[in-house]
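Visitor: here's a sequence, model it:
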Amino acid sequence: MTHMAEDLKASLSKDAARLPDRAPAAEERRRTPRGRSTRERKKRTADVVIYAVLAVLVVGLMVPFIWMVSSSLKENNQVLTVPIQWIPTEFVWSNYTDIWTRIPMMGYLQNSLYLAVIITCLQVLTGSLAAYGFSKVRFPGRDVLFLAYIGTIAVPWQAYMVPQYIMMQNLGLTNSFNALILLQAFGAFGVFLMRQYYMTIPDELCEAARIDGLSEYGIWARVILPLSKPALASLALLTFVNTWNDYMGPFIYLTSNRLWTVQLGLRSFVGQFDAEYAMIMTGSVISVIPILVIFLIGQRYFIQGIATSGMKG
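Guide: Model (predicted):
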């Protein structure tokens, strides 16, 4: 009996020792919902602040475009009024019909489209091929050569603009589309973008394809390219927009009016003493439409490609 009493006393003392541990645990369980709700409120508040900041930035980015559209529907003397008149007193819709007769706008759009499509296709082809070599083919000095090639991005175009023109002039390619196509068919940025995406593709896929007997070109065409649609769409869109908006390149190499792009064609409304700003804004709105359509078509691939191209270096 004595032993049973001692065991019961020891058991009670152990239970008593556990009680202080259970009390904080129970208190913690009681506090958890309140703590969780506090964290959720803070998270919702942070989300609201982030979305509000993004909304302000979007509005700020849209202001120049809204002003351009508004100016394209005004008389020429109403474009630069102070303060800005966002809604015209009278909408001049005739600007969008007159511009086609004032300048050969259709020809300028066709020239821009031709250059943009050809250069985009070539940059996607050369950039993806070079990126495959720099990411999936092992050869001595690969990384050093890649860094040297990417380093050319830091060299300003004005530094080699004159030597390039002299080379094209000696080759007899000035005043033709061939000069612009040849100079812009290769781009270090495109190689960098595609390589970063290719690095996220497992090397085991290429090794398995080599074991099956595929050549390097076969692996690139049948394995890598089908997996790279987001990166290809991103590069294509960025190249197309850059080529479409290019002004200095066509200005230097294209002297004939029949070869002018839409960016050069808008210079027709700039005179010696004044400029027809309403017509310039009208032409700018028309020139933005092809870019807007292409972006809306490929935005899903574009966003995915930009988001995943920097995941692995």
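
Visitor: drop to CA atoms for contacts and neighbour counts, all remaining ones
Guide: Noted.

Visitor: in stretch 232-252, which residues are buried?
Guide: By 16 or more other Cα atoms under 10 Å, the buried positions in stretch 232-252 come out as 232-237, 239-241, 243-246, 250.

Visitor: now stretch 104-111
Guide: Neighbour-count burial for stretch 104-111 flags 105, 107-109, 111 (criterion: 16+ other Cα under 10 Å).

Visitor: among those residues, which two are most distant?
Guide: Met105 and Asn111 (9.9 Å; Cα to Cα).

Visitor: could you also give me the structure for this second sequence? I'd like to compare it with the first:
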Amino acid sequence: MRQAFSKGFIYILLTIGSLLMLLPFIWMISTSLKTPGEVMSMPPTWIPESWKWDNYLKAWEMAPFLRYTLNSIIVVIVSTIGEIITTILAAYAFSRLQFWGRDIVFAILLGTMMVPGEMLLIPNFVTLSNLGWINQYEALIIPWLASIFSIFLLRQYFLGVPKELHYAAKIDGCSNFRFLWSVMVPLAKPAIVTIALLKAIGSWNAFLWPLIVTQSEEMRTLPVGLTAFTTEAGTNFELLMAASSMIILPMIILYIILQKYIIEGVSKAGLKG
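Guide: As a prediction, this is how the structure comes out:
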């Protein structure tokens, strides 16, 4: 009886937490279907009086979102592939290869995670400006081709692979590179998918950095494109919410499809090492 009560209490807390997390999304969708007058009405209403589905079409036509979408797709694909490659190579080096100063270098890299990202905005911008990469794809992609957190996560996963596999492969004449791609990478598939998905979501939703390094509409990404709904006359909240709903939908679908890999990858990486 006591166990059933505890389990029921936990389910209630989880349900309340889930509803609190969903409320902003429900409000966003509700606002996207309202008229301008209804958006500003007080007290606010959850259910629109007249469902304005054409807000989505107006929002799409208000700015060159097709170009923004293309830019976002390019940035997400290239930066995700680049980070996966650098993460796999670095995680393998820090988990399996023996070289002088390995643990010291890894500790220093972990220490950089404590540096706020905002402190690096100006140095990174100055560096890219000197290279002539401002308002180009290089500025949107190259600074984010490596992630210390991803390296740490995959390294922990690699450490969970029995060393006997590595020894046996070396005896059979297998090179480090072949062992990495033939054995380690397939075994670490859940962690790699988790890293790729987190990277894709982060790149898709990035706002501050693309806003800083892009100067023309041709190079803007989707989150930066949302600024088109804020003018000197005010903000078109219903169109802004409609555009926001369209932007986050692909990532929600991707997360739902691959969520089992995230749970498996994070849980196993956290237990081993």
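
Visitor: if we can go back for a sec, which of the buried residues of stretch 104-111 of structure 1 sits closest to Thr38 of structure 1?
Guide: Leu109 (57.2 Å).

Visitor: can I assume the closest one sits in a helix?
Guide: Yes: under DSSP: H, G, I helix; E, B strand; the rest coil, Leu109 of structure 1 sits within a helix.

Visitor: that one maps to what in structure 2?
Guide: Aligning on TM-score structural alignment places Leu109 of structure 1 opposite Thr69 in structure 2.

Visitor: isn't its match up against Val224?
Guide: No: if you go by Cα atoms under 8 Å, Thr69 of structure 2 and Val224 don't touch, sitting 10.9 Å apart.

Visitor: how far away is the match of Leu109 of structure 1 from Pro210 of structure 2?
Guide: According to Cα to Cα, to the nearest Å, Thr69 of structure 2 stands 13 Å off from Pro210 of structure 2.

Visitor: shared neighbours of the two, anything?
Guide: Common neighbours of Thr69 of structure 2 and Pro210, using Cα atoms under 8 Å, 6 or more residues apart in numbering, are Thr221.

Visitor: I'd say Asp246 of structure 1 and Gln263 touch.
Guide: Yes: the pair Asp246 of structure 1 / Gln263 is scored as a contact, 7.3 Å apart, by Cα under 8 Å.

Visitor: for burial, what's the neighbour tally of the aligned partner of Phe5 of structure 2 in structure 1?
Guide: Under the alignment by TM-score structural alignment, Phe5 of structure 2 pairs with Thr45 in structure 1. Look at Thr45 of structure 1: counted by other Cα atoms under 10 Å, it has 12 neighbours.

Visitor: looks to me like Thr45 of structure 1 is in a strand.
Guide: No: remark: Thr45 of structure 1 does not belong to a strand; assigned using three-state DSSP, it is helix.

Visitor: ok, the corresponding residue of structure 1 for Phe237 of structure 2 - contacts?
Guide: Using TM-score structural alignment, the partner of Phe237 of structure 2 in structure 1 is Tyr277. Applying Cα under 8 Å, 6+ apart to Tyr277 of structure 1 gives the contacts 71, 76, 79, 269.

Visitor: what of Ile286 of structure 1?
Guide: Applying Cα under 8 Å, 6+ apart to Ile286 of structure 1 gives no contacts.

Visitor: go on, Val58 of structure 1?
Guide: Contacts for Val58 of structure 1 were tallied using Cα under 8 Å, 6+ apart; there are none.

Visitor: pull out the buried positions in the longest helix along structure 2.
Guide: Scanning structure 2 for the longest helix, with DSSP state H as the assignment, gives helix 237-271. By neighbour count with 16+ other Cα under 10 Å, helix 237-271 of structure 2 contains the buried residues 237-245, 247-248, 251, 255, 261-262, 265-266, 268-269.

Visitor: same check, this time on stretch 215-235 of structure 2
Guide: 219-226, 229.

Visitor: and for Pro123 of structure 2, the neighbour number?
Guide: Neighbours around Pro123 of structure 2, by other Cα under 10 Å: 10.

Visitor: aligned to it, what sits in structure 1?
Guide: Pro123 of structure 2 maps onto Pro163 in structure 1, by TM-score structural alignment.

Visitor: ok, Met28 of structure 2 next?
Guide: The alignment partner of Met28 of structure 2 in structure 1, by TM-score structural alignment, is Met68.

Visitor: quick one: that match and Met279 touch, right?
Guide: No: Met68 of structure 1 lies out of contact with Met279 (Cα under 8 Å); the separation is 10.6 Å.

Visitor: the residue nearest in space to the middle of structure 1 is in what secondary structure piece?
Guide: Closest residue to the average C-alpha location of structure 1: Leu238 at 5.7 Å, with Cα atoms, centre = their mean. Per DSSP states H and E, Leu238 of structure 1 falls inside helix 229-244.

Visitor: residues in contact with that helix: which ones?
Guide: Taking Cα under 8 Å, 6+ apart as the rule, helix 229-244 of structure 1 contacts 112-113, 115-117, 119-121, 123-124, 128, 190, 193-194, 197, 291, 294-295, 298, 301-306, 309.

Visitor: which SSE is immediately downstream of it?
Guide: Of the helices and strands lying after helix 229-244 of structure 1 in sequence (DSSP H and E), the nearest is helix 248-253.

Visitor: quick one: that next one aligns where in structure 2?
Guide: Using TM-score structural alignment, helix 248-253 of structure 1 lines up with residues 208-213 of structure 2.

Visitor: mean per-residue distance, the matching stretch versus structure 1.
Guide: Here the mean offset of stretch 208-213 of structure 2 against structure 1 after fitting is 0.8 Å, by mean Cα distance after the TM-score superposition for structure 1.

Visitor: neighbouring contacts of that stretch?
Guide: Applying Cα under 8 Å, 6+ apart, the external contacts of stretch 208-213 of structure 2 come out as 121, 125, 134-136, 139-140, 220-221, 224.
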